[in-house]
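Visitor: A predicted structure for the sequence below; I have some questions about it.
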Amino acid sequence: MSKSKHILIFRLSAMGDVAMTVPVIRALVSQHSDVKVTVVSRPFFKPFFEGIPNVSFFGVDLKRRHKGLAGLWCLYQDLKKLDVDYFADFHNVLRSKIVRTFFKLGGTPVAVLDKGRAAKKELTRVENKVFKPVQSMVENHLNTLRKLGFDVSLDNPTFASVPPLLPELKKHTGEKDCFWIGIAPFAQYDSKVYPLDLMQEVIDILSERERSKIFLFGGGEKEIAMLNQLKRDNYNVVVIAGKVKLNAELNLIQHLDLMLSMDSGNAHIAAMYGKKVITLWGATHPYAGFAPFNQPMDYCITSDREQYPLLPTSIYGNKVVEGYENAMRSIDPLRVVDKIVEVVNEETK
């Protein structure tokens, strides 16, 4: 019996970026029966990979054991014990560069993610902008694996089967007897957040629809307080943030029929489970390669480039051009509702 080929995949953060590796890894082990994978990431993301055959998880301790340069040497020593055959750097940052160098010096074949920075710079620059799609991050991951000799296709992706709804969720959700919509209205940067007064309109209109229930996602006391304001007295709107842990939130997302999200982690988490995902875009744009996996482009609702021709102004949303602070106000709430209703109607045909 031939020995399994052991690939170590290194991606520490952020939430959405880690979630985007899941469909790739699921396809890799499905299409290569002789491959096993160890994902190296922050312990918080371990639930993303649970249940995928031949995939193990190694949680990095960046606060103690694996802190600093000496800690990264310790991390290399810990990982070397796993008998790794290949090292795939899906992150390509200073920490991963150091660890992969240790592996390379030790004779392990290494492949590195090409982030396509030049094309992204052309897309976001103010002058001589090249407004065309760059290669997606998912395709970049596939190319990294190809460098190691592993061809993987995502033409017909598979997703995890939906598990039973956790009992701890039922006291918040009730039994599923209608269409379930998730809404994640926040993002890391304000330039990616749909104005809350407009989001309020979206929620209020959707809540008037019979046989639908809306779940609001977020985190932290400030966001939870704002979510409770968005809920108002709508009986079929539930603030799930702060009430359950991550594993239960992931379980709920698997039972959603649709997720409305900003350009943020929740979009990618829902997409990795094969959910329908509608996203709203401000300073950023799906052409930058971060559109949710396996979603039609018309599910990405972007700010008006006729009114704001310099969009996108940023890859991650951390840069805003003066005068573009209100770009997302060019997205009409009725346009968002109409797209959700359209997708709901497609699902219920």
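Guide: Noted; the coordinates are in hand.
Visitor: could you use CA atoms for every contact and neighbour count after this?
Guide: OK.
Visitor: I'd like to know how far Val239 sits from Met15.
Guide: 21 Å (Cα to Cα, to the nearest Å).
Visitor: so between the two, which is more surrounded?
Guide: Val239 (21 against 17; other Cα atoms under 10 Å).
Visitor: quick check: that one touching Leu216?
Guide: Yes - contact status for Val239 versus Leu216: in contact at 4.8 Å, counting by Cα atoms under 8 Å.
Visitor: find residues that contact each of those two.
Guide: Contact with both Val239 and Leu216 is made by residues Leu227, according to Cα atoms under 8 Å, 6 or more residues apart in numbering.
Visitor: for Ala241, what are its contacts?
Guide: Counted by Cα under 8 Å, 6+ apart, Ala241 has contacts Leu216, Phe217, Gly218, Gly219, Ile224.
Visitor: I'd like those written out as JSON lines, with secondary structure and distance to Lys171 added.
Guide: Formatted as JSON lines, the contacts of Ala241 follow (DSSP: H, G, I helix; E, B strand; the rest coil; distance: Cα to Cα, whole Å):
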{"residue": "Leu216", "secondary structure": "strand", "distance to Lys171": "15"}
{"residue": "Phe217", "secondary structure": "coil", "distance to Lys171": "17"}
{"residue": "Gly218", "secondary structure": "coil", "distance to Lys171": "19"}
{"residue": "Gly219", "secondary structure": "coil", "distance to Lys171": "20"}
{"residue": "Ile224", "secondary structure": "helix", "distance to Lys171": "18"}
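Visitor: which among the residues you listed count as buried?
Guide: Leu216, Phe217, Gly218, Ile224 (16 or more other Cα atoms under 10 Å).
Visitor: quickly note the distance from the second one to Val277.
Guide: Shown here: Phe217 relative to Val277, a distance of 14 Å by Cα to Cα.
Visitor: and the first one, by the same measure?
Guide: Counting by Cα to Cα, the gap between Leu216 and Val277 amounts to 14 Å.
Visitor: assumed Lys36 was part of a strand.
Guide: Yes - assessed with DSSP: H, G, I helix; E, B strand; the rest coil, Lys36 lies in a strand.
Visitor: the structure to be compared is supplied as follows:
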Amino acid sequence: MRILVQRYSALGDIALLLPVLAALKRDQPTVEIHLVSRPFIKSLLGDLDIYFHAADLDQQHKGLLGLWKLAQALKQEIKPDLVIDAHNVLRSRILNSFFRLLGLPVFRINKEREARKALVRHKNKIAKPLKHSSIKYAETLRRAGLQFNFSEKERALYPLKEDDTVNDVPSSTAKFHLGIAPMAKHKAKRYPLAQMEKVLAHFGGNKDYHFYLFGGQEEVADLEKLAQAAEINYSMIAGKFRFPQEIAIMRKLHLMLAMDSSNMHLAALAGIKIISIWGATHPLAGFSPLGEHEDLMVQVPRKELDCRPCSIFGNKECFRGDYACLTNLAPEKIIAKIEQALNP
């Protein structure tokens, strides 16, 4: 069987999808998996036995005509037996219609949109856990007749090519090697840098600790400023490596400290301990990192701040205006989690 899976963003969502596809390939090795996504996602596939197809959604495949061309090209090139819509947004639904016109069965993920709205509304919240996103992907594949085993609590399947290893990292002789990804796209998911500086300063000047800073190229200057202000021993990883190489580096670390962000999910692919900081978003929404990390999540309890969560993706401004879900998190609480993880 040959299947086409479409998911166009975001990086963290793709990181939650790939271990599901890897589990399918493990249990159903004759299934041929094709993933269509934006070009930058290709490098994230690592050594996974998955075929990649780039969708140029900004130019060649833009608009209705562009999407029709994309559907035709994928049908002709791949000749899939079925299509999995792992995104369920307007663009993918338009493509679904085109695929059906071309005679292909389509199976679409259920995003539990009504339950999401109930979880984040200001009044009369229904704070019940939604299904984990990776479980939703797995269920969509199973509805298509593809049976395999997968659990969001297991270590994520993510094989790496030998040439993705980075032999000179870590280079420090420190006792503990810690990754940190303090940035996030949205303010409601980003721990204030002044408070993060206090967290890192606790370890400043101590040769037993070496930090590895992860993020985008555009964040390097802020990361340098943070590390120097905290006087920590550090190596800058941001902007220097491809995704599989970053994950290979993460695998050599004792833990990763991250926001609810793509780096949190990349660390899950690395299979290391993850201390995650949650603000406006909440693990109840189904986007927690794969594996067993509940005891290392840092957040203001809902009984202390019942407006949480106010957003699924963290892309809304705080209606209170003070971002208390983040500013009320004492640096000492995060320091305690780090020490707990390093000395269980």
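Guide: Great, that's in hand. In this text, all values refer to a predicted model and were calculated from it rather than measured experimentally.
Visitor: thinking again about what came up before, could I get the contacts of Ala241 of the first structure as JSON lines with distance to Phe57 of the first structure?
Guide: Listed next are the contacts of Ala241 of the first structure as JSON lines, based on distance: Cα to Cα, whole Å:
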{"residue": "Leu216", "distance to Phe57 of the first structure": "29"}
{"residue": "Phe217", "distance to Phe57 of the first structure": "26"}
{"residue": "Gly218", "distance to Phe57 of the first structure": "25"}
{"residue": "Gly219", "distance to Phe57 of the first structure": "25"}
{"residue": "Ile224", "distance to Phe57 of the first structure": "31"}
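Visitor: farthest pair in those?
Guide: Leu216 and Gly219 (10.2 Å; Cα to Cα).
Visitor: quick one: what helix or strand has the aligned residue in the first structure for Gly66 of the second structure in it?
Guide: The alignment partner of Gly66 of the second structure in the first structure, by TM-score structural alignment, is Gly71. Gly71 of the first structure is part of helix 68-80 when elements are defined by DSSP states H and E.
Visitor: contacting residues around the residue mapped onto Phe150 of the first structure from the second structure?
Guide: The equivalent of Phe150 of the first structure in the second structure is Leu146 (alignment by TM-score structural alignment). Applying Cα under 8 Å, 6+ apart, we find Leu146 of the second structure in contact with Leu24.
Visitor: any idea how far stretch 132-143 of the second structure is from the chain center?
Guide: Taking Cα atoms, centre = their mean, to the nearest Å, the mean C-alpha location of stretch 132-143 of the second structure is offset from the chain mean by 16 Å.
Visitor: and for stretch 39-55 of the first structure?
Guide: Per Cα atoms, centre = their mean, the displacement of stretch 39-55 of the first structure from the mean C-alpha position of its chain is 14 Å.
Visitor: same check, this time on stretch 182-197 of the first structure
Guide: Worked out by Cα atoms, centre = their mean, stretch 182-197 of the first structure lies 15 Å from the chain centre.
Visitor: which residue range of the second structure does it align onto?
Guide: Counting by TM-score structural alignment, stretch 182-197 of the first structure pairs with residues 179-194 of the second structure.
Visitor: buried ones in that stretch?
Guide: Quick answer for stretch 179-194 of the second structure (16+ other Cα under 10 Å): Gly179, Ile180, Ala181, Pro182, Met183, Ala184, Lys187, Ala188, Lys189, Arg190, Tyr191, Pro192.
Visitor: closest to Lys316 of the second structure among those?
Guide: Ala188 (7.2 Å).
Visitor: separation between the closest one and Trp278 of the second structure?
Guide: From Ala188 of the second structure to Trp278 of the second structure the distance is 9 Å (Cα to Cα).
Visitor: repeat that for Asp306 of the second structure.
Guide: Applying Cα to Cα to Asp306 of the second structure and Trp278 of the second structure gives a distance of 14 Å.
Visitor: out of these two, which sits in the more crowded spot?
Guide: Neighbours per residue, other Cα under 10 Å: of Asp306 of the second structure and Trp278, the larger number sits with Trp278, 27 against 15.
Visitor: I'd say Glu325 of the first structure and Ser191 touch.
Guide: Yes - assessed by Cα under 8 Å, Glu325 of the first structure is found in contact with Ser191 at 6.8 Å.
Visitor: what segments of the second structure are helices?
Guide: Here the second structure has its helices, by DSSP state H, at 11-27, 63-78, 90-101, 113-120, 133-143, 193-201, 220-230, 243-250, 262-270, 324-327, 331-342.
Visitor: nearest to Ile41 of the second structure, of these?
Guide: helix 11-27 (7.4 Å).
Visitor: and that closest one, what does it pack onto?
Guide: Judged by 3 or more Cα pairs under 8 Å, 6 or more residues apart in numbering; DSSP states H and E, helix 11-27 of the second structure is in contact with strand 32-37, helix 133-143, helix 262-270.
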